[in-house]
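>>> 3D model of this:
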Amino acid sequence: MNAPLQPSHSAAEKPPITLLIAAPRGFCAGVDRAIEIVERALERYGAPVYVRHEIVHNKYVVDGLRQKGAIFVEELDEVPDNAPVVFSAHGVPKAVPEEADRRGLDYLDATCPLVSKVHRQAERQLEADRHIVFVGHKGHPEVIGTMGQVPEGTMTLVETVEDVEALDFAEDDALAFLTQTTLSVDDTAEIVDALRTKFPHIVGPKAEDICYATSNRQAAVKQIAPGSDLVLVIGAGNSSNSLRLVEVSEKCGTNAKLIRRAADIDPTWLEGVGTLGLTAGASAPEELVREVVDKIAEWREVEEHTLVTTEEKMVFKLPRQLTQ
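Here you go, the predicted structure:
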C-alpha cells in the first residue's frame, strides 16, 4: 500500500496541477430557497423546527441546520403536536400535508417549485384520463412524492429503456409521460425516445421536466471532463443530481469520484494527474468547493481555472407565511 503523500512545506517541491472548476456548480435556486425556509422558520418560531426528511441531500448543510435547532425526522408521526414542520425540497405525497392539516400542524412546504410543477402536470394528466409513465429512480424521495400525487395504479415507474420495452399498454390506451427533475439529460432522452417510438400517441410535457440546474451542471461537466485526468464531484451518495455528474464524466471517458468533502480525498488519487476537474452537486455549498481546493493545494501547486458554460439568475419566492 502506498504511503499517503505528506503536505509539502515548500511550494517548489509541490508538483503542479491544473484545476478546472465547472460553473455552474453547487447550490441551485430550489436548494437556496429550501435552506432559507428552514432558517427563517427558526427565526420566526424559535427552535426546534421539525423537518420531514433531509431538507436537501447534503450532510454538511443538514448538520449546520441541526446545530441551529432543526430536528430532522422521516415521518410526520415523529413531529409533536403544535410544532412547526418543514417539508423537504424533494416534495412529499399528498397524504403528508393532508395529515398535517388533520393534526392542525403549522407546516411550510419547501418543495422545489420545479418539482411542484411536475406534481401539477401529473394532476392534469390524471384529469385527462391518461395513465402516466414516470421516468425516475425507484425509492428516491422526489419519485415517492410525485407518485403520491395521484391514486395508486394511475402511474407506472420506468428507470431504463428495457423497462419501456416491457410495458404492455394497449395501442389505444391514453398515455402521458413525466420525468424526475434530477436525471441524466442524455439517458432520459433515450428513454423518452423509446416511449415515443413504442407509443406514438403518448403525451409529454410542453417543456423539459429535468430542471435547469441539473441540465446546466451536466453541461458544465461535459466541458471540463474531456480535458481532465480525473473529476471530483462534491455531493452525497443519496443525491441523484450528484450521482448523475459522476456518470456524465465517465461517459466522457474520464474517471470521476464522488466525495462528500475534502477529507474524503485519497491523495494517491492524484498520482499521475496533471489536470483535475472539480464540480459540485446542486445540494453542495461553495464552502465545500473551496475546502477541496485548499486541500489539493496542500499537496500540489494549483493553477486554478473556472470554465463558465452559462450564468444562472433563477430565484424562487418564499412561502407567504415567511414574507407577510
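>>> going by C-alpha atoms from here, please, whenever you check contacts or count neighbours.
Noted.
>>> so which residue is dead centre in the chain?
The residue lying closest to the centre of the chain (CA atoms, centre = their mean) is Asn241, at 4.0 Å.
>>> ranges for the strands of the protein?
Ranges of strands in the chain, per DSSP state E, are 16-23, 49-52, 70-73, 85-87, 107-109, 131-135, 155-158, 175-179, 230-234, 256-259, 275-280, 301-308.
>>> using a markdown table, lay out those together with mean neighbour count and distance to Val62.
Output for the strands of the chain, formatted as a markdown table (neighbours: other CA atoms under 10 Å; distance: least, CA to CA, whole Å):
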| stretch | mean neighbour count | distance to Val62 |
| --- | --- | --- |
| strand 16-23 | 22 | 24 |
| strand 49-52 | 24 | 10 |
| strand 70-73 | 20 | 8 |
| strand 85-87 | 24 | 13 |
| strand 107-109 | 20 | 17 |
| strand 131-135 | 23 | 28 |
| strand 155-158 | 19 | 29 |
| strand 175-179 | 24 | 27 |
| strand 230-234 | 27 | 15 |
| strand 256-259 | 20 | 16 |
| strand 275-280 | 26 | 16 |
| strand 301-308 | 15 | 28 |
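>>> now show me the structure for the sequence below, then we'll compare the two:
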Amino acid sequence: MESHRSQDGSATTAPGGVVLAEPRGFCAGVRRAIGIVERALEVHGAPVYVRKEIVHNHYIVSELTKRGARFVDSEEEVPEGAICVFSAHGVSPAVHDAARRRELDVIDATCPLVAKVHQEAVRFARDGRTVLLVGHEDHEEVEGTRGEAPDAIVVVETEEDVARLDLADDAPVAYLTQTTLSIDETARVVEALHRRFTNIVGPNGDDICYASQNRQNAVKELAPLSDVVLVVGSANSSNSVRMVEVARDLGAEAYLVPDVDHLDESWLSPGKTIGISSGASAPEILVRQLLDRLKELGHSEVTVRQGEPEDVVFSMPGRLADAEYGRIPRTELAEERQA
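A predicted model of the protein is given here:
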C-alpha cells in the first residue's frame, strides 16, 4: 500500500485515495487499562473479573475474554475474594465499598484523567457548591463521578438543561465535564453556565482529555480533505461517536465503523477521497483491516495527515509492574503501533 506523509496537510491525495489521521487510536489511559488486565492474567492466571467493559471496544473485550477475563455488570457478580479490575471509566465510592464487603482483590484501572475529575468533584462539594457535571447521564464515567457526591452533583448535557436548572442565578456552583465530550459542544454549554451563574468556578485546566481533543482536532483537519470520513470505533465509545459528529458538523459525510464488516461499500463512490481515523479505545488492527479492504476496493494510495504528537504514558500499578520491562505494559493488545 503506497503511503505518503504530510506534516502540514499541504500534500493532497488523488481522487479515490485515503487520508489517514494522526494521532488516532489508543490513548495512554486505554493502553494502561488493557495492559492491567493482560498483566493481571499473566501474574494471577485466569479468571480475572472485570467490572463493565475495560474500555468501550468490542474487539478488545472479545480478545481479553478469550484469554480468561470475565466481564460482569456488577461487583456483586464477582466471587468473594476474587480479583476484580475496575474499568478505565472509574467507579463510585459505593462500588469500592461493595467490593470491600465482598473482600474482592481490586485492581483499579481508572484513567488518571478521570480520577482527576473525581477529586475535583469531591473538593467542590466540600466547598458547599452544587457541582454541574457536563456529560451524558447514562455514561459509566458520569455514573462514577456523580457517585462521589450524589447529593451535590447535577448532570447537564445541553444549553437547554442549563436554562432549566432549579437554582438561583447567584447560587454557588462549580462545573466539571466528562472527559470524552465534543470540545465545541461542551464549550457552548460551559458558556451558558457562565452566562447564567454569577458565582461559578471550574476545574484547574480542561477536563476533556488530551486524546479526545487531539483526535477531534485531527478530524477537523481531515474533514475538508475528504468526501467521506470513517471513524473506527464501537457504538458505545463516546469519544468515537463525538469524532463522527465533529466531521458531520463540518459538512462531511461521516460514519462510525466498529470493524471492517460494518463497512458499507455504497459510501465509497468511485473517485471519493476517504478520510480515516479511530477513537481512543480502538486498536490499530481494526484500522489496518479497514485499509486492506479499501485497497481491495481500489483505494490504495494512503496519505498520512500528521497532527499533534503524543508521548503521554501512565504507569502500571506497582503490584503489576514488570521488573524486566519497567512500568510500561509490553503486552500484545496494549502495545500501540509505532507511528
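>>> send over the TM-score of the superposed chains.
Superposed pair, TM-score by TM-score structural alignment, normalised by the length of structure 1: 0.93. Supporting alignment: 309 aligned residues with a CA RMSD of 1.2 Å.
>>> rewinding a little: make JSON lines out of the strands of structure 1 and add distance to Val292 of structure 1.
Output for the strands of structure 1, formatted as JSON lines (distance: least, CA to CA, whole Å):
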{"stretch": "strand 16-23", "distance to Val292 of structure 1": "11"}
{"stretch": "strand 49-52", "distance to Val292 of structure 1": "29"}
{"stretch": "strand 70-73", "distance to Val292 of structure 1": "27"}
{"stretch": "strand 85-87", "distance to Val292 of structure 1": "31"}
{"stretch": "strand 107-109", "distance to Val292 of structure 1": "33"}
{"stretch": "strand 131-135", "distance to Val292 of structure 1": "34"}
{"stretch": "strand 155-158", "distance to Val292 of structure 1": "36"}
{"stretch": "strand 175-179", "distance to Val292 of structure 1": "33"}
{"stretch": "strand 230-234", "distance to Val292 of structure 1": "9"}
{"stretch": "strand 256-259", "distance to Val292 of structure 1": "10"}
{"stretch": "strand 275-280", "distance to Val292 of structure 1": "9"}
{"stretch": "strand 301-308", "distance to Val292 of structure 1": "12"}
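>>> so which of these is nearest Arg120 of structure 1?
The minimum distance between Arg120 of structure 1 and these falls on strand 175-179, with 10.9 Å, by CA to CA.
>>> so the closest one matches what in structure 2?
With TM-score structural alignment applied, strand 175-179 of structure 1 matches the range 173-177 in structure 2.
>>> post-alignment, the matching stretch versus structure 1, mean distance?
Aligned to structure 1 and superposed, stretch 173-177 of structure 2 gives a mean residue distance of 0.4 Å (mean CA distance after the TM-score superposition for structure 1).
>>> mind listing residues that contact that stretch?
Contact partners of stretch 173-177 of structure 2, identified using CA atoms under 8 Å, 6 or more residues apart in numbering, comprise 117, 120-121, 124, 129-135, 186, 190, 197, 199-203, 207-208.
>>> show the buried residues in these.
With neighbours counted by 16 or more other CA atoms under 10 Å, the contacts of stretch 173-177 of structure 2 contain buried members at 117, 120-121, 124, 129-135, 186, 190, 197, 200-202, 207-208.
>>> looking at these, which are in helices?
Among these, the members found in helices (DSSP state H) are Val117, Glu120, Ala121, Phe124, Thr186, Val190.
>>> residues contacting the fifth one?
Read it as Thr186 of structure 2. Val134, Thr177.
>>> per the alignment, it corresponds to what in structure 1?
Using TM-score structural alignment, Thr186 of structure 2 pairs with Thr188 in structure 1.
>>> could you give me the buried positions within the helix ranked longest in structure 1?
What stands out as the longest helix in structure 1, according to DSSP H, is helix 29-45. By neighbour count on 16+ other CA under 10 Å, the buried set for helix 29-45 of structure 1 is Ala29, Gly30, Val31, Asp32, Arg33, Ala34, Ile35, Ile37, Val38, Glu39, Ala41, Leu42.
>>> that one vs structure 2, average distance?
With structure 2 overlaid, helix 29-45 of structure 1 shows a mean distance of 0.4 Å (mean CA distance after the TM-score superposition for structure 1).
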